[in-house]
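**Q** here's my sequence, what's the structure:
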Amino acid sequence: MNDLRIRAANPDDLDAVLAFWKEAAEGASISDDRAGVGRLVARDPGSLILAEFGGELVGTVIAGFDGWRCHLYRLAVHPDRRRRGIGSALLAAAEERFVELGGRRGDAMVLVRNALAHHAWRAAGYAPEPQWQRWVKPLVD
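**A** Prediction:
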């Protein structure tokens, strides 16, 4: 994939990213709206990383760093483009970002039911930590 371009998203990308997630991402998030993604890009401009091939959006990952921990969300690759190294390229860009920011460990939010994603994350060197359980509380309805 010599023509693969990895770059940070900008405000002009929001609609394309949201449409892409409807097609390529597993499960919807309460933050999957223009306002939510817009806040992310405005607050942390390098956190939403895009993969483009021939000008087409083919993958995303959110690489958020809060100053203490590195968090990965929304790793998604277009179903027709999977198994071609796009996810690996996105994760490499995210990990490079984390190292530049001083991060030391990345964690990923991965749906329990998404077995395909489990394989991809393991192949990238990530492993589940069974001693941890995620607890959530919606802050808005």
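**Q** please make it C-alpha for all contacts and neighbour counts, starting now.
**A** Fine.
**Q** how much space between residue 108 and residue 71?
**A** 6 Å (C-alpha to C-alpha, to the nearest Å).
**Q** same deal with residue 52?
**A** In terms of C-alpha to C-alpha, residue 52 sits 22 Å off from residue 71.
**Q** which one of those two is surrounded by more residues?
**A** residue 71 (19 against 16; other C-alpha atoms under 10 Å).
**Q** how about the strands in the protein?
**A** 4-8, 48-53, 56-65, 70-77, 106-108 (DSSP state E).
**Q** what angle do the first one and strand 48-53 make?
**A** Computed with axes from the mean of the first three to the mean of the last three C-alpha atoms, to 10 degrees, the direction of strand 4-8 lies at 160 degrees from that of strand 48-53.
**Q** to compare against the first, here's the next sequence to fold:
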Amino acid sequence: MTGAFSRSKGARGEREVVQMLKDNLGGDFNRNYKQSYEAQHGDIEQLVGPYLLEIKNCATHNFKAWWQQALAAASKRDAIPCLAYKVPRKGWRFRVPMPQAWSSGHQWGREIQYTMDLAPDGFFLLVRELS
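**A** Reported below is the predicted structural model:
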């Protein structure tokens, strides 16, 4: 039951983020159904601007492991990783690389300590500015 509940909660989170993207950025966004049988493809089928989204709807946060998963998925699509995660009773947050660190091209620029945490409106602004 725990596995099914976890998958259901994850799918609910993905649907919430898809709706937020549609409401704030327009366009056509869908959940990525390949993820259930092929690892590291991202949770949203389309890139969001230059970002590949990895979505986590979990009460306990494991940022380091989640960030590594986002990096692996983004590298397969030559995209910039974005970790969207839900904070219980507070809402969604988006973690992306600091532009200066990412554009350096150095491996250290991919590490989690060189990321920034954004509220949804901040992330949507960033996407609009980069598009």
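**Q** quick check: TM-score for this pair?
**A** With the length set by TM-score structural alignment, normalised by the length of structure 2, the two chains reach a TM-score of 0.39; 94 aligned residues with a C-alpha RMSD of 5.1 Å.
**Q** returning to what we had before: which among the strands of structure 1 is found nearest to residue 121 of structure 1?
**A** Residue 121 of structure 1 lies closest, by C-alpha to C-alpha, to one member of the strands of structure 1: strand 106-108, at 8.5 Å.
**Q** ranges for the helices of structure 2?
**A** 2-25, 63-76, 99-103, 120-130 (DSSP state H).
**Q** next, format the ones you listed as TSV and append distance to residue 83 of structure 2 and mean neighbour count.
**A** Compiled in TSV, the helices of structure 2 are given as follows (distance: least, C-alpha to C-alpha, whole Å; neighbours: other C-alpha atoms under 10 Å):
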stretch	distance to residue 83 of structure 2	mean neighbour count
helix 2-25	11	15
helix 63-76	6	18
helix 99-103	15	14
helix 120-130	11	14
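**Q** count the residues that sit near the residue nearest to residue 50 of structure 1 when sequence neighbours are not counted.
**A** Leaving aside its chain neighbours, residue 50 of structure 1 sits nearest to residue 60 (4.6 Å; criterion: C-alpha to C-alpha, 6 or more residues apart in numbering). Applying other C-alpha under 10 Å, we find 30 residues neighbouring residue 60 of structure 1.
**Q** longest helix in structure 1, please.
**A** Structure 1, longest helix under DSSP H: helix 86-101.
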